[in-house]
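Chemist: structure for this input, please:
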Amino acid sequence: MVLKAQQFINSTYNKGATLGIAAVPENGNTSWTVMYALTRALQHELGITNLSDGFGPTTLSTLQTKFPVINASTKTPENILKIIQSGLYCKGYDGGKIDGTYNPTVQASVTQLKKDMGVSSALPGSGIEPKVFKGLLNMDPYVLISGGNPSIRQIQQWLNGRYVKRRDFQIIPAEGYHSRTVAQCMLFAIQYEAGMADGVANGVFGPGTQSSLKNHVLQVGSTGIWAQLFTAAMILNKRSVAFGSFTAEVSTAVTAFQTFAKLPATGKADFATWSSLLVSYGDQSRAGSACDGVTKITDARAKALYAAGYRYVGRYLYNPSTKNLLEKQIQPGELATIASNGLRCFPIYQTFNNSVDYFTPAQGAQDAEDATFWAKKFGFKDGTIIYFSVDYDALDGEVTSNVLPYFRALNNALLSSSGYKVGIYGARNVCQRVSDEGLSSTSFVCDMSSGFSGNLGYPLPTNWAFDQIDTVSVGTGDSLIEIDKNISSGRDIGQNTYNQTSVSSKLDVFFNEKLYKDALLKDLQKYLVSIGVPEIGGDGWTDRDWATLGGVTTTMAFNRILSKDILITNLARELGIRKALIQAPVLWESRKWNPTDIAADDAVIVGAKSESSTGWGQIFASSAISGWNYCVSKKIISGNLFDPIKDLRTVWFKLKDDIDFNIKCTAYLHFWDANDIGVPRPSLSMKPADIQALIGRYNGVGPKAEVYSKEVKGVYDVLENYNTLCRG
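Modeler: Predicted structure coming up:
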């Protein structure tokens, strides 16, 4: 009969052309495709010209005007009756023959449909009203389905029956599952019972709704509609109570819920409890003892946070951006400041985890390596829980297809390479599902995103550690900081002591251009002139070539490294080296770039040469591959290894065209060079002789490299002098 419904659509509406769609597949299977087609067919029969898949306000109001009820005695166009019969079959009810008659079979089925919906008392009889018609032409079930909760179905039917005649209330599924639709209808119900008129009630947890809840504190013995609404909210949050009055048993269950959610355990239906049952963030005015943020915790800010009652601070292990949120990553000396002020830190790992495409097994394995690297670098001890972020509204199917495989790979890699534990940051559903698979120790819940489909209709995860509920500001003046306020369950108390690491307050900082730019440029120019490198020209340049090919002056080379100061500073911090070790060769090679280099690059481009030194740092692809692969193999950085032969040309073009990649390879090459010539790995406390030897190896070996090492070491010294001033 579903097949006959599909044939009716295709034969009546020119294989879908009349409805603005393709022909409906004639396969006998009900689906949204069929329901959308029936909705468009109804709109067409009602005279609506702008057809759409949605059974929206226009369709509803037009139907209400023309056919406020359709039954055996109304004069209804034959095709509309056939649409009803087709919808009944697609919904699982007997529509009789699809013959355009409102026969006894149709009447009996509509009567049963309304009973299943829960609206038979409010809308008695066998007629089909506009809202019932809307419920007919969708895929919502109105019978208990596999795994459904009979108590939840009872609530759904009760909501439908009590509020179906209110203007903005739409009939909801009655299949026994909580959902965002049910959650929003609960808010409508609260507003209706608070006396809000149609058009005022909007399903939003606003001031009017909150004010009403504050006036309806319930306790043992409370009965009536508010007790029904409260017990319904408890059941929807998976609390085993009877729907109806506020009994002693309900009070006991409320106390258990309050204890679980870290609310005052009063056993009453107070405002905080109402709020936590109805919206994910609950009562946002309640005090939080945990927070997270993207701003450095200074001594003044730490004191302000402690005074405000905070004890746990979430900070990020890594920030992939060199342009945005520059204090997002844990800053030098920050963990010591946090600890000295009585605060504990819990680490968060997030790069670009904001779409489904990010979550793959390969990415999970890589993130485990990266997070381990940074956690160890900052001194987090074994047993620390690292919260890996799922920072978007992951649909349930995406959790299955992408997020769970990502966390499986992440767990496998993390458990094999470190003593850290996996936590998850995300909406309620994704946190619970990852936890149910045994893939997370605790959950950091983004309940502030109350509109997420993964929050609406889902209870607080059973293993929640931190519940993010609001963005607030704490402190004033130098102590002012914006944070996300979190409730803490006590399942994770973070860290307040750390292993000794190479990360220290002596790491380089961003260059203070206002104080030192002009002076540094003058000192560089003075030094370079002293070794025969003028501001302009030299190295085989003719005046004509300089003008036409665009030579690089000392000032231009200097401005290059300043333009990449954020990248270079962060890179030096990550690697635990002096930024001058990166700046010096890049500035030197940029200034010494000449027509010979141009010709060499051109030869590679046309295939006459396999490679040349190229880019700001004038690096050979083979050298870059050696440096990159060495650093990956030693877990200095994370990434995939390059094939020295197959990837040579790809890496060369990346060195030539990608400035950031070129600069990074300049730094990585130093680690390979140090191993090659037998000097200690680059660090913050290298001896001058080792620095000079390393700089020389960057150019190669032999007499020319020895001259290079002395000349560029001089550039290093000038740069390091000013970097030291910036460090203070």
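
Chemist: use CA for all of it now, contacts and neighbours both
Modeler: Fine.

Chemist: distance check, the nearest residue to Phe661 once chain neighbours are set aside against Ile155.
Modeler: Closest residue to Phe661 apart from its sequence neighbours, by Cα to Cα, 6 or more residues apart in numbering: Leu655 at 6.3 Å. Per Cα to Cα, to the nearest Å, Leu655 is found 63 Å from Ile155.

Chemist: what is the neighbour count of the closest residue in space to Val217 that isn't next to it in sequence?
Modeler: Once flanking residues are discounted, Val217 sits nearest to Asp270: 4.8 Å by Cα to Cα, 6+ apart. Other residues near Asp270 come to 17 when the count uses other Cα atoms under 10 Å.

Chemist: ranges for the strands of the stretch 351-500 of the chain?
Modeler: 385-389, 421-426, 442-445, 464-474, 481-488 (DSSP state E, counting those that start in this stretch).

Chemist: nearest to Asn71, out of the ones you listed?
Modeler: Comparison of the strands of the stretch 351-500 of the chain against Asn71 by Cα to Cα identifies strand 421-426 as nearest, at 48.8 Å.

Chemist: Proceed likewise with the subsequent sequence, for comparison:
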Amino acid sequence: MADDMVRRAQRFINTVYNGVPGIPHVDEDGVTGWSTMYALTRCLQHELGLTSLSDSFGPTTLSTLQSKWPTISRSSVPPANIIRILQSGLYCKGYDGGEIDGIYNDRVAAAVTKLKTDMGVSDAFPGDATTPKVFKGVLNMDAYVVISGGSGTVRTIQRWMNARYINRRNYFVIPCDGHFSRDVQKALMFVIQYELGMSDDVANGVFGPATKDGLKQNTLSTGSTGVWVNLFSAAMIFNRRDGVTFTDSFGSALASAASAFQQFVKLPVTGKGDFQTWASLLVSTGDSTRKGTAFDCVTEVNTPRALALKDAGYQIVGRYLCNVAGTTLNKMIQPFELTTILGHGLRVFPIYQTYGGAVSYFNFKQGAADGFDAIVWARHHGFKPGTRIYFAVDYDAIDADVTSNIIPHFRGIKQSIDEYGGGYTMGIYGPRNVCSRVGGQGLTSASFVSDMSTGFSGNLGYPMPEDWAFDQIATITVGSGDRRIEIDNDIASGRDQGQNSVVPPGISEELDVPFDSQYLGTLLSDIRHYFSTIGIEESGIGQPYSTEESFRILMAYDRLITNLARALRMRKSLIQVPLLWEIRHYSDLDIASDELVRQHYNNGIGGKIDGSTGLGQIFAATAIAARNHSVDLGILNVPKLNPAKEADLWPIWQKLNTEPDFNIGVVPHVHIWGANDVGAPRPSLDYSDANTLRVLVRYQGSGPDAEADGQKRLGLYRVFESFNKPLREK
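Modeler: All right, here's what the predicted structure looks like:
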């Protein structure tokens, strides 16, 4: 919601600092945001005489402010614009800045007093003056009161930390908003080091050897008291452990909570605040020297390596379903590798990752395509129904990325897996926050956590996902000589035991592949030539799409058509033919028919209850019957509907009419249903011309006209196959 005083602060920036190099114009929208806070920081730097302006209120800004005005109050006399910057920041924080007039009046003094109380630093910085660290805390987006979803207990700890440590050189005011976060986690590491006796020159916030050694000397147990118990209970609360209170006394309740946490992260259950427990509370890897029972790798697990891994105590292997197109790394499961792995008593879980290394990769359509591709590869390697496939998010995704791209991406994966996966389930590989949020949406059932990336924004300040199955903590080498293999050492929770058997490899199948764009012109030319031989011109009266336009529309969906064909083990040509035919023959009569259906359902009178529609010109009743048939066969997992019930017809008709992906997805099911209807076998990779003709005829209907039309479509099928067959055989 816009605030007039925030708008006045923004106007102050634009008016007073207009034309100052390094100070940008800000939108005068009355909404506090980072752009306004960054601009105010630059304004302050300018007033301090700094020539290199930046968004960061860093050490130079802080030290310069400290040297010139160690306190700003009614009795000090800094330039009026510095007071105005402070007043503007207070308004942006939701405090009364006493107008933006450059006067440190009673209202400003009261606001600063209230702010310091909210921060927890009123004892450290008594009175109503603004100190440099408080000023730094004003010019950011941190909140100092509990905000939505925050915890009062967490805020108590945040204020306690600020009060106790604010006078340490590298400790700055942390948020007091009731939320555990990256900044709070980093501050906690400094606090641990301060309590270990490290000086300001030594403490660096890094979980290094000295910090680890110090924690090993501070094991807590029932009866322990003091600040170390405060810190341990705080870390437990930050990690969202139920039933923990912020305390300086290690009692039976805290010991019980420690045991529960140790069980959760698979540590020895001691009920103590020992080193490994501290480590798991403070950094995402925990004690990175822990011995795991699972691992993942990009290297083939052959017999010597399998023996070395088995001897080292490993039980579960994570391997990749496929390689990344355009790269030379051969990380995928190799022929007969699974036989070797399983034959040595190891179990296996599959990982699907093509790219996934930037937010731009993730979206609903890419997710749906990845789901199809993973199904095809999982079946290729022989993974049985019930196998969980882990889909990778392999970059430092911020929370906004999860909302905008990653959750929609996983919705796409889930749609493909649910509808075509035949019993496969979904897991996720990624940072803690990504795993927790995607799992929280019900899109995945287990998390493979990339905890080695301790600095990831999605790991630092986030607890372990409740549904974690594997915790990736370190890259190590196992074995030597021909038994040597580099792996990622993973802790296993027991949620996913991996698979102990696969379907034995059969005859290699030549699945269709995406079309090679260099042949688009030649394919279009051959289609035009064939159409001319059967009397179809480039364009027709009352037909909005020419042959070329129809072809372009069809090929825009090549990835989807290819994925459908691969997942259903049929020829993509069989899907392409009716689509191209119907798009090219789409006419004014079809437009009128669509309008009649809408009229029936929207007006409640007249019109008609159903009609062929969309790219594939499919009746809703036909789509429902076809999809029901595929559900009965176990190849599609969707609710069955009633093709005679208008309440079912209308939603399906609308999807057929308005959602091209849905319409195209129905086409192969119409073929499967149609084959059954005419007594032909289900469409397959080695379908005969005779059966192909019967299915193409049935798609059109029945009778002499459909027979004649089917013969023409068979010729078009052969044109497509003359290109698709060589591509899949490469």
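
Chemist: got a TM-score for the pair?
Modeler: The TM-score (TM-score structural alignment, normalised by the length of the first structure) is 0.72; 562 aligned residues with a Cα RMSD of 3.5 Å.

Chemist: what is the burial count for the residue nearest to Phe661 of the first structure?
Modeler: With other Cα under 10 Å as criterion, Leu655 of the first structure counts 26.

Chemist: gap between it and Lys296 of the first structure?
Modeler: 34 Å.

Chemist: so what does Asp292 of the first structure match up with in the second structure?
Modeler: In the second structure, the residue matched to Asp292 of the first structure (TM-score structural alignment) is Asp296.

Chemist: who are the contact partners of the alignment partner in the first structure of Val502 of the second structure?
Modeler: By TM-score structural alignment, Val502 of the second structure lines up with Tyr498 in the first structure. Each residue near Tyr498 of the first structure by Cα atoms under 8 Å, 6 or more residues apart in numbering is listed here: 378-381.

Chemist: who wins on neighbours among those?
Modeler: Phe380 (26 neighbours).

Chemist: chain neighbours aside, what residue packs nearest to Ser709 of the first structure?
Modeler: Excluding its sequence neighbours, the residue lying closest to Ser709 of the first structure (Cα to Cα, 6+ apart) is Gly696, at 3.9 Å.

Chemist: tell me which other helices or strands the helix or strand hosting that neighbour touches.
Modeler: Using DSSP states H and E, Gly696 of the first structure maps to helix 688-699. Judged by 3 or more Cα pairs under 8 Å, 6 or more residues apart in numbering; DSSP states H and E, the packing partners of helix 688-699 of the first structure are helix 580-591, helix 659-677, helix 703-727.

Chemist: out of the ones you listed, deepest packed?
Modeler: Using mean count of other Cα atoms under 10 Å, the stretch among those with the largest mean neighbour count is helix 580-591, at a mean of 25.

Chemist: the residue nearest to Phe661 of the first structure: which element?
Modeler: Per DSSP H and E: helix 648-657 holds Leu655 of the first structure.

Chemist: that helix: which residues count as buried?
Modeler: 648-649, 651-656 (16 or more other Cα atoms under 10 Å).

Chemist: returning to what we had before: including distance to Arg311 of the first structure, could the strands of the stretch 351-500 of the first structure go into TSV?
Modeler: Listed next are these as TSV, based on distance: least, Cα to Cα, whole Å:
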stretch	distance to Arg311 of the first structure
strand 385-389	17
strand 421-426	19
strand 442-445	16
strand 464-474	12
strand 481-488	9
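
Chemist: as JSON lines, the ones you listed with mean neighbour count and distance to Gln366 of the first structure would be great.
Modeler: Conversion of the strands of the stretch 351-500 of the first structure to JSON lines gives the following (neighbours: other Cα atoms under 10 Å; distance: least, Cα to Cα, whole Å):
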{"stretch": "strand 385-389", "mean neighbour count": "25", "distance to Gln366 of the first structure": "12"}
{"stretch": "strand 421-426", "mean neighbour count": "24", "distance to Gln366 of the first structure": "14"}
{"stretch": "strand 442-445", "mean neighbour count": "28", "distance to Gln366 of the first structure": "21"}
{"stretch": "strand 464-474", "mean neighbour count": "21", "distance to Gln366 of the first structure": "25"}
{"stretch": "strand 481-488", "mean neighbour count": "23", "distance to Gln366 of the first structure": "28"}
